[in-house]
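# okay, here's the prediction I keep looking at, along with the sequence it came from:
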Amino acid sequence: MAKKYYIKTFGCQMNVNDSEKMGGLLESMGYEKAPSPEEADVIIVNTCSVRAKPDNKAYSFIGNLKQIKRKKPEAIVAVSGCVPQKEREQILRFNHVDLVFGTFNFVRLPQLLERVKKEGRTIEILNSKIPEEERIPLIESSLENPYVAYITVQRGCNRFCTYCIVPFTRGRERSVKPQLVVEEARRLAERGVKEVHLLGQNVDFYNYEGVDLADLLYMVSEVPGIERVRFTTSHPAGFNEKIARAIRDIDKVCPYVHLPPQSGSNRILERMNRGYTREEYIEKVKMLKELVPNVALSGDFIVGFPGETEKDFEETLSLVEECVFDQGFVFEYSPRPFTKASTFEDNVPKEVKNMRLKELQDLIKRQAEERNRKRVGKVEEVLIEGFSPKGTELYGRTRDNKPVAVVGGKELIGKFVKVKITESSPFFLKGEPAAELVEVE
């Protein structure tokens, strides 16, 4: 009987991609995916430490694995990702954890598992560049979604925003050789993947020997079988007109940009060390919307950053009102270890953070609701990815990344379907296949 593995992933899409690669490595060793940690011989917790919430969730999940280890002592419990990269001692407090490894060395998972079997508890945390890990093939069954896949094209960060721990957990910026990216896209297309997301901590700063992100978008779009190309996460200091023109000019590149402003106050942006002003951010959004009128814009926001006044917050609200967002992810500031902001006085009361978070969320919700309402009655192209979590409707996304619940049968899964939008809400749509056309060739 084949041994089984289970991977629990916290955090960003890059962590999802790392987990998929670890799954591919395990399957190349003969392991099969288990539906639950209780049924697995190897359990991996891939952690995130960008914010306190996923950090705490990971610790809670790791603690709960103690019961499984007690019932099944031969199972290997491993913890990987950003949390052990920055605070391995915290992980080592859990005596039932057999393997601890960081963000730089998940490529050595097969060797690390062998060390655990031979030597017992193993810790390996590297703090330097790993050799072309993107050569690791993804195995079809290790993908979370058989039709949509991630390709990591850029890792690390040189920005050193004062609140962010990424430079300490993911290292300095480094870009993947474009030929490797294209090869990966081709392998994924051969496995039936139709949409790829190019991932980077600051993907706009992708540059490999003069090949930039816009160039890479053209290269990936030429891969037969890949019908949609997305990229994330953009940084306002790196986003430029060449990228916007690539979105406009390449049919396969989707009109969606995740461009986090974090704040609309120049004073707070400077304290955050973001490297741009509110005026520069607004000008880039105007440029993008002029070149790509149908583009959908999303962003991340931090409320309650140390020193944020009511006036600073009002400037964030005014930036949102001027730029208009289709989606926004709003977080209360939480100090992260090793960052410069952790030395600032966290002087915005919790109740004020809560009020600002709700007010900003409500504004973005109203904007999204108004934009989505205008889509009712229109026909949209939707890639049907599978059934919704409740299993009663199909689920997919439009080209500009709007989630859509679709009435239909399983024969539509994996197809591009023309869908007539029948209902809208702030952050998702509902629809049914348009009568005149089913699959888009």
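It's in.
# only C-alpha atoms for contact and neighbour calcs from this point on.
OK.
# now do the strands in the stretch 101-250 of the chain.
122-124, 148-155, 174-175, 195-200, 207-208, 211-212, 228-232 (DSSP state E, counting those that start in this stretch).
# tell me which of those strands lies nearest to Gln67.
When the strands of the stretch 101-250 of the chain are compared by CA to CA, strand 122-124 sits nearest Gln67, at 20.6 Å.
# helices of the stretch 201-350 of the chain, start to end?
Here the stretch 201-350 of the chain has its helices, by DSSP state H, counting those that start in this stretch, at 213-221, 241-249, 266-272, 278-291, 310-323, 350-373.
# list the buried residues in the fifth one.
The neighbour-count check on helix 310-323 (16 or more other CA atoms under 10 Å) flags 312-317, 319-320, 323 as buried.
# against that first model, consider the following:
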Amino acid sequence: MNSLLTDIDFIPEAPAQPEACETKVTPDQNTGRLRKLYIESYGCQMNYSDSEIVSSILAKEGFDTTSDLNIADVVFLNTCSIREKAEQTVRARLRQINALKKSRPGLVVGVLGCMAERLKSKLLEEEKLVDMVVGPDAYRELPNLINEVDGGQRAVNVLLSREETYADINPIRLNTNGVSAFISIMRGCDNMCSFCVVPFTRGRERSRDAHSIVAEAQSLVAEGYKEVTLLGQNVDSYKWASADGTEQVNFAGLLERVALVSPDLRVRFSTSHPKDITDEVLYTIKKYPNICKYIHLPVQSGNSRVLELMNRTYDREWYINRVKAIRRILGQECGISSDMIAGFCTETEEEHQDTLSLMDFVQYDYSYMFFYSERPGTLAARKFVDDIPLEVKKRRLQEIIDKQRELSLLRNQQDVGKIHRVLVEGFSKKSEADLQGRNDQNKVVVFPKGNYQKGDYVEVLVDSCSVGTLFGQPIK
């Protein structure tokens, strides 16, 4: 697990969610194109999905991707602003790349994504760390912006759009295992959570054409993919209507359309918002066996007063009602994960205990856990004082982590003795004698390789577990 000196932690083996901070580098793609593109993607799945769009746009302009920074012609850092540590990491990395640039003056360096709008002037003019700053709605302009830099100019486009969804662009799949892929179904966010920068860095919500989403899923199945994850900052608010008004599709309707693409295509989604997830969505999940019985439902705090300060637009009772609906409709076996923030402005010890008690009630399978990190420009930064001492934030976060480890182990122990359908993703991290994949509840399952291979569905009888992993034997 990450050190408490960072501002994020999660149970080991938990799959990355849009709030989790990771870094991924473009793989090598050698098709003989003249220039090499290198992208480091930070933060969330939406950023990784955006990097696939960027690679597709630039492939048409003569770029292959490379994993070797030293041979790249253009270097992009696709950035995250959700935590202060993420921005610090990007700045440090830019300084390293600029040291390389001194020996390669023709190297183009740019920042994409969420840091672009917020820090454009500092990055371009004050610190002179980059040649180009491009926001998440301006990727179609990348060829022109690169040409500007090639001509000796600095380039910037951070304009946000009310229409852009990149629905017509077929992403180049990066860092793929050939089994699972992301499909972005919407962009932006209309929720003004007081701690969050996303509405300011990604703009207003826009839902993508439902037909283009289904077509992308069909294409992935044809290419041999077995699982898709539908991505959005708040998937439950997905809403698309045809130009002539004859079709209207909400998230439940979209889930059904994607599930019907193939019974062998697993369908996941992230992230749900507690204020918007409906019984209609839950019954749709129940109706189709290939829609995974797993929901990421961030709570952030278990206390109603703190939730109001966070502008989450629901209270503790509402959240509990939604959890009860999940358990009633989908059963106790449905996996639920969450995000939690320790030490938000003015949070008391009693209110912190409310978060721990809510965790006991829900029994989360795993969580992404942070201590509060004030972000400039957010509602919280403007309205509230970040008044919880750092050592108190760290202590509260550790208590949340300890609680989650207990609950994760408890939930995994309940899976022992049961048969799980596992989609094989590849070798186990510890041994090529074992394979690993995920079950319906998004948990990692490890079992002996036998004659199975990546992309197979395998019935596995789980016989033991750890906090983050299930272990078992395949059932022929």
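Here it is on my side, so go on. For clarity, every value in this text was computed on a predicted model and none was experimentally measured.
# and the strands of the stretch 101-250 of the first structure as CSV, adding mean neighbour count and distance to Met355 of the first structure?
Converted to CSV, the strands of the stretch 101-250 of the first structure look like this (neighbours: other CA atoms under 10 Å; distance: least, CA to CA, whole Å):
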stretch, mean neighbour count, distance to Met355 of the first structure
strand 122-124, 18, 43
strand 148-155, 24, 35
strand 174-175, 20, 39
strand 195-200, 23, 32
strand 207-208, 18, 41
strand 211-212, 16, 41
strand 228-232, 21, 29
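# in JSON lines: those strands, plus distance to Phe61 of the first structure.
Listed next are these as JSON lines, based on distance: least, CA to CA, whole Å:
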{"stretch": "strand 122-124", "distance to Phe61 of the first structure": "19"}
{"stretch": "strand 148-155", "distance to Phe61 of the first structure": "25"}
{"stretch": "strand 174-175", "distance to Phe61 of the first structure": "31"}
{"stretch": "strand 195-200", "distance to Phe61 of the first structure": "26"}
{"stretch": "strand 207-208", "distance to Phe61 of the first structure": "37"}
{"stretch": "strand 211-212", "distance to Phe61 of the first structure": "39"}
{"stretch": "strand 228-232", "distance to Phe61 of the first structure": "28"}
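# how much space separates the counterpart of Lys289 of the first structure in the second structure from Asn234 of the second structure?
Residue correspondence, TM-score structural alignment: Lys289 of the first structure in this structure matches Arg327 in the second structure. Arg327 of the second structure sits 21 Å away from Asn234 of the second structure, taking CA to CA, to the nearest Å as the criterion.
# could you do Lys122 of the second structure as well?
Counting by CA to CA, the gap from Lys122 of the second structure to Asn234 of the second structure is 30 Å.
# now do the strands in the stretch 351-476 of the second structure.
366-371, 419-427, 434-438, 444-448, 457-465, 469-474.
# just name the most buried of those.
Mean neighbour count (mean count of other CA atoms under 10 Å) peaks for strand 366-371 among the strands of the stretch 351-476 of the second structure, with a mean of 26.
# matching residues in the first structure for that one?
Going by TM-score structural alignment: strand 366-371 of the second structure matches residues 327-332.
# mean shift of the matching stretch relative to the second structure?
Taking mean CA distance after the TM-score superposition for the first structure, the mean distance separating stretch 327-332 of the first structure from the aligned residues in the second structure is 0.7 Å.
# same question for stretch 78-89 of the first structure.
Mean for stretch 78-89 of the first structure is 1.0 Å (mean CA distance after the TM-score superposition for the first structure).
# that stretch corresponds to what range in the second structure?
Against the second structure, stretch 78-89 of the first structure falls on residues 110-121 (TM-score structural alignment).
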